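**Q** Sequence first, then the predicted structure, then my questions.
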Amino acid sequence: MKLQDKQFASYVVIGLINTLIHGVVFLTFHIGMGISQAYSNLCAFSVAVSFSFYANAHYTFNAKKTWSRYVRFVCFMGLLSFGVGYAGDVYLFPPLITWTVFSAISLVCGFLYSKRVIFRESSP
């Protein structure tokens, strides 16, 4: 198995755990507390992102964990999270659709952004 395939497999496993964390928080905020999908999605992302960043830095990319990398990762993925949540509000998507769409987009975009921008020095 090529390194990139191993990295992507690790990213997927960590992403599944992250997605579960994200989903529970999103549904709790939106359905349980009546908060909009945009803000619920952003809050859920914020809870799950630290786990994802540190786990991927350590297990997926074997990279140094720095504050600047963390901030860049959080900003990119946070904007993506808010944007998908905002679209869910505007187009009246059911919450499960918003969560599913964000999960799929963040899997692909998050991996590419992490590999090519955030952890590029550590990834051959």
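**A** That came in fine, so what should we check first?

**Q** Please count neighbours and contacts with C-alpha atoms only from this point.
**A** Fine.

**Q** now the helices for the chain?
**A** For the chain, the helices defined by DSSP state H occupy 3-27, 33, 37-55, 67-90, 95-113.

**Q** put this beside the first:
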Amino acid sequence: MKGTAMKGFPALTVIGIADGLIHWQIFFVLCSAIGVKQAAGNFAAFCVAAAFSFYVNVLYTFDVRTSISAYLLFISLMGGLSYGIGSLADTHNLPGLLTVAVFSASNLLLGYCFFRFVLFRDQRA
């Protein structure tokens, strides 16, 4: 079980870095160049980055099919978190860099746990 848990870690790391880069770029374009509020920008950036990472993880890391309802659950939970962090930043006039840094750290930890222990829990056996 220990070897199985770490099998996909290098792929998850690369995909996570790409996910973060996509998220940060979209967030800063939306918020800085277009003037979208951080809550909306963080949510939109998350949705695009999450679609990328979910698709790539299913294809290359976990090599299993998952249901659309599981994908929607993931998007809902993490999307709500992204919007919430952005809303707090908007309310307290926090810099965008802090918003994406806090969300990226949260997304890394919670996203990995969600993929590994919820979406693809049957694969651990």
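**A** Structure received. Treat the numbers as computed from the prediction; the structure is a model and nothing was measured.

**Q** Of all the helices of the first structure, which one comes closest to Arg120 of the first structure?
**A** helix 95-113 (9.1 Å; C-alpha to C-alpha).

**Q** mean deviation (superposed) between that closest one and the second structure, please.
**A** Helix 95-113 of the first structure: mean distance to aligned residues in the second structure after superposition is 0.7 Å, counting by mean C-alpha distance after the TM-score superposition for the first structure.

**Q** what comes up buried for that helix?
**A** 95, 98-99, 101-103, 106-107, 110-111, 113 (16 or more other C-alpha atoms under 10 Å).

**Q** Just list what it packs against, helices and strands only.
**A** helix 3-27, helix 37-55, helix 67-90 (3 or more C-alpha pairs under 8 Å, 6 or more residues apart in numbering; DSSP states H and E).

**Q** a markdown table for the buried residues of helix 95-113 of the first structure, including distance to Thr60 of the first structure?
**A** What follows is the buried residues of helix 95-113 of the first structure, written out as a markdown table (distance: C-alpha to C-alpha, whole Å):
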| residue | distance to Thr60 of the first structure |
| --- | --- |
| Pro95 | 30 |
| Thr98 | 27 |
| Trp99 | 24 |
| Val101 | 23 |
| Phe102 | 21 |
| Ser103 | 18 |
| Ser106 | 16 |
| Leu107 | 14 |
| Gly110 | 13 |
| Phe111 | 10 |
| Tyr113 | 13 |
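
**Q** tell me which of the residues you listed is nearest to Ala44 of the first structure?
**A** Ala44 of the first structure has its nearest neighbour among the buried residues of helix 95-113 of the first structure in Trp99, at 10.0 Å by C-alpha to C-alpha.

**Q** Could you find the closest non-adjacent residue to that closest one?
**A** Distance criterion C-alpha to C-alpha, 6 or more residues apart in numbering; nearest residue to Trp99 of the first structure, sequence neighbours excluded, is Gly23 at 6.8 Å.

**Q** what about the one you found, neighbour count?
**A** For Gly23 of the first structure, the neighbour count with other C-alpha atoms under 10 Å is 22.

**Q** how much space between the spatially most central residue of the first structure and Met1 of the first structure?
**A** Residue closest to the average C-alpha location in the first structure (C-alpha atoms, centre = their mean): Ser106, at 5.3 Å. Separation of Ser106 of the first structure from Met1 of the first structure (C-alpha to C-alpha, to the nearest Å): 24 Å.
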